[in-house]
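In: Pasting the sequence and the predicted model now:
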Amino acid sequence: MPFQNAPASLASALAARGYESATPVQAAVLAPDAEGRDLLVSARTGSGKTVAFGLAMANTLLDDNGRCPPPGAPLALVIAPTRELALQVRNELEWLYASSGARIVSCVGGMEPRVEARALNAGCHIVVGTPGRLCDHLSRGQLKLSSLRAVVLDEADEMLDLGFRDELETLLKAAPPERRTLLFSATIARDIANLARRYQTDALRIDTQSGSAPHTDITYRAVLTDQSDMANTIVNVLRQMESPTAIVFCHTREAVRQLQGILTQRGFSSVAISGDLGQNERSRAIESLRHGQARVCVATDVAARGIDIPDLGLVIHASLPSNPATLLHRSGRTGRAGRKGTCVLLVPPSRRRLAERLLEGAKVTAEWGGAPTPEDIAKADAERLLSAPQLSIAVPESGGMHELITKLTEAHSADQLAAALIAMWRANLPEPTSVRVISPGSVKKAPRERTRRDDEEGDHRGPREPGSWFRLSVGREDRADPKWLVPMLCRLGGIRKQDIGAIRIQPDHTLVEIAQDKAERFQSCAAGADADEITVEPSAPPRGGAGRDGGRPPRGAGGPGGRPPRKGGGGGFSKSGPSSRKRKAF
């Protein structure tokens, strides 16, 4: 039996669900050397890790008969980065522990806290929640952790990236020191390793990712397209691929709204998920995807975290990810449970070098090409029609359908019936559009990249005449550094490096000079940024004039590799991008 080390009640639940074999991470946590120990597990999204930690903590929670004791103070606490993921984890654990009599309570933002408090007071065995809401219940005395036997941190790297370190430490410090701590993360970076050292004891390290290798079930494609053709290219990619469900990532809420409106107008059943939506709206959007009522989800990075979309076969990066980890995390939503998936990066020619660095950093190889043409889509449509299973159904020898078939074949020729079938097939398909095809060999070498010396000395080739000044809500305390401020400003404001003048980094904010003729556009584009991103507002020039020192911060202030800081719930600046209505940049 694949789950022979699991309690009988859980093994039967897995068999009823059709689990025939354990995934690598599930097999690893059931190994004899993992029993009763703290675990430090690196496992990617979609690897079956929810069932894995459900199995890992089972012997800690259940008695010899595979049953839970009477409900009271929780015995296990599962912490997840987002409410969607927390609710998915609760649903998974509910069927896994159904025969054990476990009572599972969720505590997440966006839900009624008084209902959660009543459920906690009534007694339970497992609590699943998000860091902020769990800390709220803890501070009010409604969440009692004195009886905890196990704490699970699911997607710990995401929680640290979202700025939940303080909340995680508050919860871990409140738990009994003798409890088990199971830490699951896509990567074991320095912050994760430090957290493990502080709050785990003799943890068993489990690595099921073969180093940092990407998903092998995902095919990567890089499509060169003009920024002005971006929406049309997305339409054609969706039409060519015809995935049952697809997700398109944009940088900003405004870009999400624009693109989702375009797709709906073109005939795609689509939903938008961004920071604008309330919990009920998000839930309805996700349910429409799960039930097949919508086919395309247009989302920002942060808003889409934790969303599990079944049969997701296509991921489109309408805006390039900010780093290789984000590329892999976005793309990892497809190619799950042994199914194949496709990831498409849409790359303006001017950003090809950036895309190549992202792919190289993620250790994936992409097939480069131009945007699909209507002719390409017509060919793909023909192949799908010819292989449609409806063409292989048995012809009835009697009944109403047989009579109708006889009437059709007597009244019409085979060519007429075939033409009618093709017309009816195409009637339900969105119309492709003409786009400019850019072949990889036609793109000239990109201009020289900025050097570290350029960034540190503030040589931005900025405006020679005095420009307009703007205040950013990050400063030296947030590791502000020109190495990532300059590209972030270009993405956020729809400008070029040449349009940026002096940069003055202060302890808690940064002042940036923008060319006078680009200031209005910069302000308009920056206003479309997600609420979770940094704030940008007009400012007076700094005292003492602009200068050209670039506001160089002290050594070490920029973080490893010049990475932008991760603040609050916004996940840093990975979502920033131009989104003005005049220039539909996604």
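Out: Cool, got the structure. Values in this document were obtained by computation on a predicted structure and should not be read as measured data. Numbering: from 1, shown residues only.

In: can we go C-alpha only for contacts and neighbour counts from here?
Out: Fine.

In: For the residue of the chain most remote from its centre, give its distance to Gln416.
Out: What lies farthest from the middle of the chain is Glu410; by CA atoms, centre = their mean that is 55.0 Å. Taken as CA to CA, to the nearest Å, the spacing of Glu410 relative to Gln416 amounts to 11 Å.

In: Kindly report the same for Ala80.
Out: For Ala80, the distance to Gln416 (CA to CA) stands at 58 Å.

In: Repeat that for Gln265.
Out: Distance, Gln265 to Gln416, by CA to CA: 31 Å.

In: Also Leu96?
Out: Leu96 sits 55 Å away from Gln416, taking CA to CA as the criterion.

In: go on, Ser12?
Out: When CA to CA is the yardstick, Ser12 and Gln416 sit 55 Å from each other.

In: okay, pairing it with this:
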Amino acid sequence: MIEGIAPALAKALEKRGYLELTAVQKAVLEPAVKQADALVSAQTGSGKTVAFGLALAPTLLGEAERFGQAQAPLGLVVAPTRELALQVARELSWLYEQTGATIATCVGGMDMRSERRTLERGAHIVVGTPGRLRDHITRGALDISGLTAVVLDEADEMLDLGFREDLEFILGEAPAERRTLMFSATVPRAIATLAKKYQHNAVRIEAAGEAKQHHDIEYRALLVAASDRDNAIVNVLRFYEARNAIVFCNTRAAVNHLTARLNNRNFSVVALSGELSQNERSHALQAMRDGRARVCIATDVAARGIDLPGLELVIHADLPTNPDTLLHRSGRTGRAGRKGISALIVPHPARRRCERVLQAARIAAEWARPPSAEDVIARDNERMLADPALSEPVGESEQEFVTTLLEKFGPQQMAAAYLRQNRSSRSAPEYLSESGPLPAMGKSANHAGTPSRDRDDFGDSVWFSLSVGRKQNAEPRWLIPMLCRTADLTKREIGAIRMQPEETFVQIAANSADSFLQAIGPQMTIQGNIRVAMVEGEPDFGRSAYRTPRPDKKPHRGKGNFTGKDKPWEAKSKAGKPAKPKSGKKPANPIAPAKPRKKPKSS
């Protein structure tokens, strides 16, 4: 039995499987804190709900082991969101189970009449959100004249959400001779001011290990091309195959977009945003808890206070705006000694901003590429080989039909059928385009840990021309998977891709050229209408029809860029580049008619 705790609470902890208290839980049990006000800073996932439950016991119970008849509440816990308030009520219910405590909730979005009837029957502890608590107090349904202790949970978030006026009203209506405990992840000036006004000689507690943020979380910053954000999220989800994952977006529109995209890709997804009703939010969270959904897409505000047990993966689809948001988001995983992964999807233009946020949060993230399609497929194969079903002995009831299957189809065909069935149940991975060099502090490796290949050192190759270009909206992001799918290639067999207005040059590994030609057939077409031609040697990209316009010359409205024919005055140097005028001025156009010289005026 854990010492220094009320016997009824100690039994509840033992029943729950607690062998040792966390740092913040030990801190609130110190003799100096026993009946004093306290300002506690502890990060999300540090066990602070149980901590203030333990801290309240001496004040609420005194020397008794059980509560008496429930009347006006003795304790009040204020939380910023509905989900957090309901979660706190669940935690206190099992912690105080053997004390006979009655715990009531007052949260926005729930039936106010039902809450009023519960309060009329009496409660020892009330847990609620600021706005709903104020409503009940104003209407006379909640009598807080007998309070002996008040807890403000996630006080910094309550101020961020604009609940200062409600909090000051509640604290002003509570008895002056009460105990006030404030729990906050951070202690900005606004929290310090609130504590000074409503607490008396408060003990300041900083949970041990606060400086070492989330040591059970592996942070990965995944650099992507800006157009590949959604594709990278798909590959991260597929690579880790987490039991539970949460994807954070900055806006409701982004949540709706990503939810639709992942639903179309056969992921079991739920969304959390401010536009949902309480009933819809409750159903979404329950789907995550019972396994009907595996991915939750949410905004920061909507996700505040939610607790998803066993959450293994946090993905930042949109970068957090500040270090506190990064820590709050990531703190959903890596709890209770379990390991978690926090993956930041970093578009290349936002790399510097991400570095600043990580530095401010004192987090050393590993910079890497997102998992490629090949990485995802390799991980799928590993999971298949580790499937216990493949190593279990054949049962007697199965033997006869197994023999029939092998005789009819053979082992190779059966293995291929198993592979296809396994892959068809999962979303296909996405092919990602290059996203620029990794930061110097990152590892020069791709996601799987194999060295990234320099395209300039591709090795022996053959160039092919495809009859699509920029004018046909051709892009590497759809050309590469199309070639892999229809021409029997892997991404590693495709080298550089050079886009031109009317055609595209693709570099294919020399030892794959013959199989490539065989796959596309004698018609030399792909996708029905894209013509393919082999190029002798290396294409002369310098003689392509496209040429970048001069910075001092804009194209005419409605016309394309000027070509070499538009500029016949440009002389070619020996290196094939335009020769620079000696005077720095544009040479005269030999085609333009010569202007007549003015006759000198007679003196």
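Out: Cool, the structure landed. Bear in mind that the values here come from a model prediction, so they are computed numbers and not experimental data.

In: circling back: so which of Ala80 and Gln416 of the first structure has more stuff around it?
Out: Neighbours per residue (other CA atoms under 10 Å) separate Ala80 of the first structure from Gln416, with Ala80 holding more: 25 against 13.

In: For the more buried one, which residues are in contact?
Out: When contacts are counted by CA atoms under 8 Å, 6 or more residues apart in numbering, Ala80 of the first structure is found next to 86, 128-131, 153-156, 159.

In: change it to 6 Å
Out: Under the criterion of CA atoms under 6 Å, 6 or more residues apart in numbering, the neighbours of Ala80 of the first structure are 86, 130, 154.

In: residues near Asn379 of the second structure, how many?
Out: One correction, residue 379 of the second structure is Arg, not Asn. Counted with other CA under 10 Å, the neighbours of Arg379 of the second structure add up to 18.

In: would you list the contacts of Ala80 of the first structure in CSV and tack on secondary structure, neighbour count and distance to Thr181 of the first structure?
Out: Compiled in CSV, the contacts of Ala80 of the first structure are given as follows (DSSP: H, G, I helix; E, B strand; the rest coil; neighbours: other CA atoms under 10 Å; distance: CA to CA, whole Å):
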residue, secondary structure, neighbour count, distance to Thr181 of the first structure
Ala86, helix, 24, 18
Thr130, coil, 25, 17
Asp154, coil, 24, 11
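
In: and which of these is nearest Ser210 of the first structure?
Out: Using CA to CA, Asp154 is the member of these that sits closest to Ser210 of the first structure, with 19.7 Å.

In: Would you agree the closest one is in contact with Phe184?
Out: Yes: with contacts defined as CA atoms under 6 Å, Asp154 of the first structure counts as touching Phe184 at a distance of 5.1 Å.

In: The stretch 1-150 of the second structure: helices as residue ranges?
Out: With DSSP state H, counting those that start in this stretch as the criterion, the stretch 1-150 of the second structure has helices at 7-16, 23-27, 48-61, 82-95, 112-121, 130-138.

In: Average separation of the first one from the aligned part of the first structure, please.
Out: The one in question is helix 7-16 of the second structure. Comparing helix 7-16 of the second structure with its match in the first structure after superposition yields a mean distance of 1.4 Å (mean CA distance after the TM-score superposition for the first structure).

In: One more: the fifth one?
Out: Helix 112-121 of the second structure, aligned to the first structure and superposed, deviates on average by 1.1 Å (mean CA distance after the TM-score superposition for the first structure).

In: If we go by neighbour counts, what in that helix is buried?
Out: Of the residues in helix 112-121 of the second structure, those buried by neighbour count under the rule 16 or more other CA atoms under 10 Å are 115-116, 118-119.

In: still on that earlier bit, with distance to Gln240 of the first structure added, can I get the contacts of Ala80 of the first structure in JSON lines?
Out: Output for the contacts of Ala80 of the first structure, formatted as JSON lines (distance: CA to CA, whole Å):
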{"residue": "Ala86", "distance to Gln240 of the first structure": "34"}
{"residue": "Thr130", "distance to Gln240 of the first structure": "39"}
{"residue": "Asp154", "distance to Gln240 of the first structure": "36"}
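
In: Of the residues you listed, which are still contacts in the second structure?
Out: With both residues aligned by TM-score structural alignment, their matches' CA atoms under 6 Å, the contacts of the contacts of Ala80 of the first structure that the second structure also has are 86, 130, 154.

In: and Cys484 of the second structure, what helix or strand is that in?
Out: helix 476-486 (DSSP states H and E).

In: residue range for that helix in the first structure?
Out: Using TM-score structural alignment, helix 476-486 of the second structure corresponds to no residues of the first structure.

In: helices or strands up against that helix?
Out: Other helices and strands packing on helix 476-486 of the second structure, by 3 or more CA pairs under 6 Å, 6 or more residues apart in numbering; DSSP states H and E, are absent; none qualifies.

In: Mind listing residues that contact the helix or strand following that helix?
Out: As assigned by DSSP H and E, the chain's next helix or strand after helix 476-486 of the second structure is strand 494-499. Counting contacts by CA under 6 Å, 6+ apart, the residues outside strand 494-499 of the second structure that touch it are 469, 504-508.

In: Out of the helices of the stretch 1-150 of the second structure, which is closest to Gln421 of the second structure?
Out: That would be helix 82-95 among these, by CA to CA, at 39.1 Å.

In: Now the closest one on the first structure. Mean distance?
Out: By mean CA distance after the TM-score superposition for the first structure, the fitted helix 82-95 of the second structure averages 0.7 Å away from its aligned residues in the first structure.

In: Nothing else from me, thank you.
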